Structures are given as C-alpha cells and as structure tokens.
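Engineer: pasting the sequence and the predicted coordinates here, then a few questions.
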Amino acid sequence: MSEQELTIPRVLARAADADPGAEAVVDGAVRVTYAELRERVREVVAAFTAAGVRPGDRIAIWAPNGLRWIVTAIGAASAGVAMVPLNTRYKGEEARRPLAKSGARMLFVVDGFLGIDYPALLGLDPATGTVPELPDLEAVVTFNGGERPGVTSWEAFTGRGAEVPVEDVAARMAAVRPDDIADILFTSGSTGVPKGVLSTHEQNLRTFEAWAGRTGLRRGDRYLIVNPMFHTFGYKAGVLACLLRGATMVLQDVFQPEETLRLIEAERINVLPGPPTIYTSLLESPDRAERDLSSLRLAVTGAADVPIALVRRMRAELFPQVVTAYGLTESTGTVTVCSVDDDDEIIANTSGHAIENVEVVVVDGKGEPVPAGTDGEIHVRGYNVMRGYLDDPDATAEAIRDGWLVTGDRGRLDEHGNLTITGRSKEMFTVGGFNVYPAEIENVLLRHDAVVESGVTGIPDERLGEVARAYVRVRAGRSVTADELIAHCRERLANFKVPREVVFVEDLPKSAAGKVQRAALKDL
C-alpha cells in the first residue's frame, strides 16, 4: 500500500471498489456487502458530523461483537475520530475510568446484553439523562433499544445525518491522515491504573498487513470473529485484517462451542483465530462429530503457552494450518508471527520472528543484547510501537526508551530470530485470552474491611489457561470466608478477573522495601 492509502476509510473504499458485491459482514440473519458496508459507514460519518463530533474527538463503544459495532468503529475512524473500546464485562467503575480519561463525547452500548442495563451500570441519572462523573459524555446511543432519558436510539442518531450534504461526508473522509489517532485501547499495566494506548491509522494498517501476509489470510476467506472486538485480537487482527484482504467477517457475540461449530458448518468458515482455550473447547465438544468442519484452513493463536500436543491435535483434527504470534497493546497488537510453513515445534515452542521492518532484541539487566538462547527482557523498535500513553508523558517515557518499547516481558531468541516467551509482562497473567493484572484485584480486595493485605497470581487452569488465586492476610480480630471475598470481587470486577481461589496466610513474602513479591506467592 502507498502511504496515501494508509487510512481506514481508504482501505474500506479499496475493498468496496475491488469487489462491491462480496459479503463483508454476516451478523446473524443480516448480511452486508462491501458496497453496503461503505454506505453504512458514510451514514455514521454524517451522523457524527450532525452531532458536532469533530476530528480529534473521542467516542467509546461498550458492546458485544455486532455489525453496528463495526460500522461505528469504522465510521469513527473515517470521520477522524478516535475510538475507545470497552470490555463488555466491565462493571460501572471499571468503565468510567477510561471514559473519563479519554473525555469520550459519545458512548455506544447494547441494551440488555447478558441481562445488563449498561447505561444504569454506568451511573446514568434517569432524571437528568447524564452521568455526573462523566461531564464530557454528551450522549449514550443504544444499538438495539429505544429512546429513554439520556439514551438515544441508533435510528435517531443515524437519522440526523440525513441533513449533511454528501459532499461534506466525502470531504471529511478524504481529510483523514495516516498519522491521525485511530483508537485508544486502555491497559491497566502493573499499577492497575488504566493507561490509554494511542495508535494511528498507519500503525494499525501496516501492522496487520504484515500479520495477514505472514498468516496467509486472503481475499474470499470467511473469518469467524469470536474474539471480542473490544480487544486487539478481535478488532485489529479481525475487522481491520479482513478489510485489508477483502475477507468476510462472520460474527459471534459470545463464544459457545456448540454455536461456533454450527457457524463453521453453516457459513463454511476458513479462518478462526483465538486463544488456546477456544480450540480446546471445540476439540472436546460432543457436538463436533456431528458437524462438517472441512472448510477450516487456518488457526492463529497466542495469549498463552500453547502445548505442542494441542498444536498437533489441532492440525490433525481441525486445521491444516496453525500459526502462533506474540504482541501487546503497546505494539499495535503484533511483534512476531510464525509462518504457515513453520513446523509444529516452532509454532508450539516459539512465537515466530519479527514482522517486517520491526526489530526485536533480548537484553540483560544493563540493557545489553544477550546471545541467542539466553533469557532476558524483550525490547521492540519499529513503526508498530505506540505513539504513547494518553496524557501520561511519565509513563510513556518509562515504556519507550531511546525509541525501544520496553515490554516488561521476558524471553529468548533462537539463532533464526524466533522468539520464545518465558515470563509474563509485569506479572500479568492471561485468563481465557484476557489480560489480568494482579494490582487491580489486590486493590479491590483491600477495599474489604477484613483484609489487611493481599497478593494475587495466576495458576494453571485446564479450560482457561490460567485463573486468579488470591493470598490474603486478614485483619486482627476479624473473620471472613473465601466465598465472601470472591463475592466482594464479583460485585466490582469483570468475571475473568475474579479469583477462583482464596488462600489465607499469616504473612506475605516481601522484598527489603516491603513490597509483596508476587513471584514467590506460589511457594506458600
């Protein structure tokens, strides 16, 4: 792609011009071609214009995978507006933090997903139609519901755009530049305090053009997007990669093995990326033998250690091609990717080599590169390194040093440049493909009046890869049960963050400075 093409509206236009009648999105009974997708995106650009949302503003999406999620995200990018996706499992407090930090002017939700009233969970005051803690938030738009105080329907939102001249919409889309911020994905990091990662159009498109080339995604593929689109894996390696290749996006809002198997057969799915837990569930499903899965060609996985036995079984029973990769939000989602031609051992034991025009080094404690096969800290340099953290120059300077992204992950390179991950980023662990940060859970535990201090770590789980275990020291003279603490966390945290186990201890391992040493918790 030329530099002028490195914007999301231009990539959409290219896909629509190349094959306007090709299916772009399948969302349940709704089927949309690339030509129709472009028209729907233009309607959203017009609606943002009518609503007074200007280039450089931010909007947020707090909803499951769906056609309107895609149209809103691409519409925002095509209007020069940065999109902030929110995890659908967030509770109100968790969602308010990135909304406040980003200053999002509009929020898009689905009413009743998983039985949740998202505006009410956010703290919307029905009397005033506002969220007192979010003064920048001017409107909440529901993808699927009707009008009520403080909530606008999708039809009313898009209807306002009918008054905007077509020429103005086209001019606005043409004005988007490759170095404009396209999205802000929030990651808590080791502190549990949300930090917004700034990524541009050019970074997203160059990174996932490289990803698509390495994995072998191609025009005409039918890609099942079951990874949530609020995550890099679902949005960037899903929606944007499909736009770049002109592939069909088949959507599933919540992973359920039986429904996934049905969709694979009914929609003749070729490509199904996801964390290892998805493939384990599909392989073990009693419904698998009843479905025709012969269309499957490609799996792309990562986000957890991938057992070589699983890779071999996936290749033998589901996919001719299996690929593994490594990345983080601060690297626009991708650093290294295996090739579809690599053997089982390389795919299962490494995360492949760096994508084109990106450098990876492994360094010692002094920042000096170490020999092949030696463990150290992973540093990354290239076009995929984030522009920085939103309004946080200190955190940005800590993360990016002399142009190198300090990942906090540990690993080693082999003589061919393939990277093996040996440690988690800043004590993070992964639950079913979702990143979990101990500090955030510990902060919630400390809000219980019986807890004096706690430490959290990940422990192996057959289904999810890892789950949280909390080690808790109880305040003198107080008593509390494990079930009570788990319930306390469940009220305040997304399900995947809630500890599955609580271990009561008399003391926690600490450094000389008095900091809890999470790495030593498992030895208790």
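Structural biologist: Right, received. Where do you want to start? Keep in mind it's a predicted model, so treat the numbers as computed, not measured. Numbering: from 1, shown residues only.
Engineer: going forward, measure contacts between C-alpha atoms and count neighbours the same way
Structural biologist: Noted.
Engineer: how about the helices in the stretch 401-524 of the chain?
Structural biologist: Assigned helices in the stretch 401-524 of the chain, in chain order: 438-445, 482-490 (criterion: DSSP state H, counting those that start in this stretch).
Engineer: tell me the most buried of those helices?
Structural biologist: Most buried of the helices of the stretch 401-524 of the chain, by mean neighbour count (mean count of other Cα atoms under 10 Å): helix 438-445, with a mean of 21.
Engineer: what about that helix, distance to the chain center?
Structural biologist: Distance of helix 438-445 from the chain centroid (Cα atoms, centre = their mean, to the nearest Å) equals 21 Å.
Engineer: how about stretch 305-319?
Structural biologist: The answer for stretch 305-319 is 24 Å, by Cα atoms, centre = their mean.
Engineer: list the buried residues in that stretch.
Structural biologist: 305-306, 310-312, 314-315, 318-319 (16 or more other Cα atoms under 10 Å).
Engineer: dump the helices of the stretch 401-524 of the chain into JSON lines; add distance to residue 108 as well.
Structural biologist: JSON lines is the format used below for those (distance: least, Cα to Cα, whole Å):
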{"stretch": "helix 438-445", "distance to residue 108": "25"}
{"stretch": "helix 482-490", "distance to residue 108": "24"}
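Engineer: residue 189: which of these is closest?
Structural biologist: The closest of those to residue 189 is helix 438-445. By Cα to Cα, the value is 8.6 Å.
Engineer: below is an additional structure, to be compared with the one above:
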Amino acid sequence: MILHRDQPPEGTLRDWVDARAAEGGDAFVFSDGSGPLDWQALQREARAIAGALTAQGLSKGESVAILHPNGRAGVLAFYGVVYGGFRATMVNLAAGQDAIAYALDHCDARIALVHDSVAEVFKAARPSRLKRMKDFSATSALHSIDPQDHALLMYTSGTTGQPKGVVHTNASLLAGGWTTAVAHDLGPADRALCVLPICHINGLCVTMMGPLVSGGSVAMCTKFSASRFWAQADAMQANWFSVVPTIISHLLHSTENPSKATMARLRFGRSASSALAPDVQTAFEARFGVPIIETMGLTETAAQILSNPLPPAVRKIGSPGIAFGNEVAVLGADLKPGPPNTEGEIAVRGPNVMLEYLKNPEATKATFTQGWLRTGDLGRKDADGYLFVTGRLKELIIKGGENIAPREIDEALYAHADVIEAAAFARPCKTYGERVEAAVRVCDGSTLSNDMLIALCVEKLGRFKAPDKIHFLPELPKGPSGKIQRLKLLDLTEAA
C-alpha cells in the first residue's frame, strides 16, 4: 500500500501489515538485544495471536487488555490484537494500582495479554472476569474487519476525576500515523527512535503508526535513559526521535554527547505532549546541532494535530506549528472560529479524531461542538496559521481576577541554566483568590535559591505574575509520557 500525502490511509491495520510484509524489510529493532523483527515475521506472529484470540470466542471489536512494557512481546501483543479485529486496550503500567484496576474493569475485557514482569501488578488489579491468556495453541479463522471498526482503547491520564477511555477506529489510528508521516516527510529510509512508552499515544501513534504508513522502521528502547540515549540512537541507526520537553531538558543537562556519525544521521528531533520552553530548545540545538520540531497532539486525536515544518521551512520557536492532515481552529465565546490573533479554545477536526469516550456519551457530547473536538487548551493563531498555546482551561491561575498562564512562568524559570524541570501552579489565597507558586528540579550542585528564582521571574514577567514561593523537589510528578502533571503539585507541596 502506498502513502499518499494528500489523503489519509485507506483500509485497516491488517491491510497495512500485510502490505508491508509483502514488501519485506525490517520493522523493529530493539535495545534489549532480542534481535530485529521484520515485517514478515511480525505479520506471521500477529496472525497467530489473532487466531488464538478469535478461538477464545471473542467478538469483533471486543477489548483485549495489554499489559506490556516496551519490547518485542509488547509490539506483537498490540499487532496481534488489532490484526484480529479486536480493541487493543493499552494499560498504563505507571498509573498506579487504582488506575490500572479501573481501566481493566471499565474496558470490559475478558482476556489480557500480560508480560511476566508485570504479572503481580495484573493479579492485584484484575477484576474476576478477566483472565490472563497463556495458551495460544488453539486457532480460528479471523473476523472480517473494516476501517470503522474499533482498534484502540487508551485511557487519558485522569488528572481530575476518573480517566476517560478514548476509542479509536482503524481509520483514525492510521490517520494519526499519517499526520506524523506527512508533517515530517517520512519514508522507507527513516527509522524512529522510540523511548516513550507504547501505552501512551505518542509512543504508539507517532513512533509505531508513523513508520507503518510510511514504510519505515522503529528502533525501540525499553525506556528513556539520558546516559544511553545517544549510544542507542547510534547502535540502532535511528535518524529521528520523538520525545517530550522534560527529556530534552534532561539530555541538555547530561554530560553525554552524540557521536559525529549520530549527529550527521539525525534528521530531526520531535517534541510533543507539553510546551517546550524556547530557551531549552535554543540551547539544545546550539549544543547538539539537531533541529527540534515542536508539535502538539492529544490522545483524542491519535497524537499529532500541529507541527512546525522541517527546515529550511519556517519554524516559529514557542509555537507547536501548523495543522497537517486535519483542521485546527481557535474558537471564540460563540464556539465558532475567530479571526487571527484572537485568544480562544483550540479545537480540531479531521480523520484522526477519536470516535468516542467508551461508555461515556455525556463526555463525548460535551467534547464535540459543531464537528469540532474541543481540546481544553487556550491559544491564538497568527496570520500565517501558526498556533501559540497560551494556557489550559483547567490549569489557568486566576489571581485577582486576572488570568495567568502557567506556561509564562515555566519559561521564565527554564531561562536559568540550572533548572531541569519547572512548573507553575495555583494555590488558594484569601486576598487574591489564587496565588502563584512553582516547583523546580535543579541540577546537582546548583546554588539557586527561592529568592534568586523569584527575582528572575520578576525581571521577566513583573511582580504580579511572579511566584510567591518556589518549591525545590528532587523530581516533579509526571504521567506515562514524561509530561509534568501540574495539577498534582498543590497537594504534593501542601506541607512545604
């Protein structure tokens, strides 16, 4: 099957796996030394898993829970489930027992594919109806499937309330890979370095679906390691990577450097999941000589909705870019797209948008407005079509009736070279309603103090927006992708 730049992929994931198998070539290489997995072997093993699942009497579109870390077995579990026409339910292993138990119960799965390393986690969290499948000897003819059949169920991080189960079809999941492939001009010669967990939409759609539809391959690591990142990129011959801002900051503060061969091979690095501070991006590019492409995506949109173009086209530092493969608008108070440079809620529509929230019609209805999926992010679009994210509705700090975007404060803090992680947040206050505080992680040996960082923010933002207090933490709380979970900081710093 051929990737068309001007239209989303047709068919199902099964169709695309079959097409890649017919072409041949490597699909995955792994950092754990398990050996390469070519498309023909992937097809053969995925088909076997699919046949065994079908023999269990599962209906088309039924959930199959997958509890696997990054690796060969996890890749085959995912492809085996979707190849059979079932709904791959990717369980976030870092979410904690309560969240795992909720997902396993809510998804209605009867069968789970579980890696030995997380067997005890599964045992502690599983509902009584859910069985771990170990015997794959029985087989059955596969269900017929079509593009609109369910393919993926992934739970949002649930920073407030219970997580929501995002349902993607074969069509929307493939379209998610297509938006990445089109934006980054991916082709058969490209190999993605995957260090993000495949139970997260970035790891799954960007670094797995992108190569599937473009004909490329994946270099998969078990997890991110700042000390091994460049060596892994070199050993597995990757020429692009997708990470999150915290990883870029950790690499910047690491003593490790890529080899000249690695630097020459890398076409670009990709940043997503949260805003990338301009000072961090500029410093990274100056040190390593690798262009960073800032992007934006959501679980609900099978990852990417916006991306900066590749060099030599214009990249606007501080913006996640322009729309590729979908439409992105800024909605005004009337919930209609507004004129350029007007702040409002960012919304998206296109082939990569989710089908629904599983068993939650109220949330599904509230998320869609006149065909647009509302993201909950605030922003503005300039005259060239570049989006600038100004905040998140749930994270805005409202001090004395004035809206303050935490991102402004984050970027001021990241301007200091000793700051590795930073996040501003609101604390209730009798005088102003809310006051500004922030949490940071600094590099070892730093002599930074509360007063020094507050003074930096006052210089850049003024006294009103500057934090009243800075909390120095050994680590900021993060979700499965490495995105800082800002809303957890209030409770985490309560006694400080």
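Structural biologist: The structure has been received and is ready for your questions. Not measured: the values here are computed from a predicted model.
Engineer: quick TM-score on the pair, please.
Structural biologist: Once superposed, the chains reach a TM-score of 0.76 (TM-score structural alignment, normalised by the length of structure 2), with 422 aligned residues with a Cα RMSD of 3.4 Å.
Engineer: circling back: among the helices of the stretch 401-524 of structure 1, which is nearest residue 216 of structure 1?
Structural biologist: For those, the distance to residue 216 of structure 1 is smallest for helix 438-445, at 36.0 Å, taking Cα to Cα.
Engineer: now do that closest one and helix 482-490, the angle between them.
Structural biologist: 110 degrees (axes from the mean of the first three to the mean of the last three Cα atoms, to 10 degrees).
Engineer: the longest helix anywhere in structure 2: average distance to aligned residues in structure 1?
Structural biologist: The residue-count maximum for a helix in structure 2 (DSSP state H) belongs to helix 39-55. Superposed on structure 1, helix 39-55 of structure 2 shows a mean distance of 1.2 Å to its aligned residues (mean Cα distance after the TM-score superposition for structure 1).
Engineer: neighbouring contacts of the very next helix or strand once past that helix?
Structural biologist: Later in the chain than helix 39-55 of structure 2, the nearest helix or strand by DSSP states H and E is strand 63-67. Strand 63-67 of structure 2 has contacts (Cα atoms under 8 Å, 6 or more residues apart in numbering) with 74, 77-78, 81, 86-93, 104, 107-115, 118, 122, 153.
Engineer: please narrow those to those residing in strands.
Structural biologist: Of the contacts of strand 63-67 of structure 2, the ones assigned to strands by DSSP state E are 87-90, 111-114, 153.
Engineer: farthest-separated two in the residues you listed?
Structural biologist: Across those, no pair lies farther apart than 114 and 153, at 16.4 Å, counting by Cα to Cα.
Engineer: who has more neighbours, the two?
Structural biologist: residue 153 (27 against 24; other Cα atoms under 10 Å).
Engineer: now do the same for the more buried one: its match in structure 1.
Structural biologist: Residue correspondence to structure 1 (TM-score structural alignment): residue 153 of structure 2 is matched to residue 184.
Engineer: got the contact list for that match?
Structural biologist: The contact partners of residue 184 of structure 1, by Cα under 8 Å, 6+ apart, come to 82-85, 196-199, 390.
Engineer: between the buried residues of stretch 305-319 of structure 1, which sits nearest residue 471 of structure 1?
Structural biologist: Taking Cα to Cα as the measure, residue 471 of structure 1 lies nearest residue 305 of these, at 24.0 Å.
Engineer: work out for me the element the closest one sits within.
Structural biologist: Using DSSP H and E, residue 305 of structure 1 falls outside every helix and strand.
Engineer: where's residue 209 of structure 1, which helix or strand?
Structural biologist: helix 201-215.
Engineer: please pull up the helix or strand immediately following that helix.
Structural biologist: Remark: after helix 201-215 of structure 1, the chain's next helix or strand is strand 222-225, criterion DSSP H and E.
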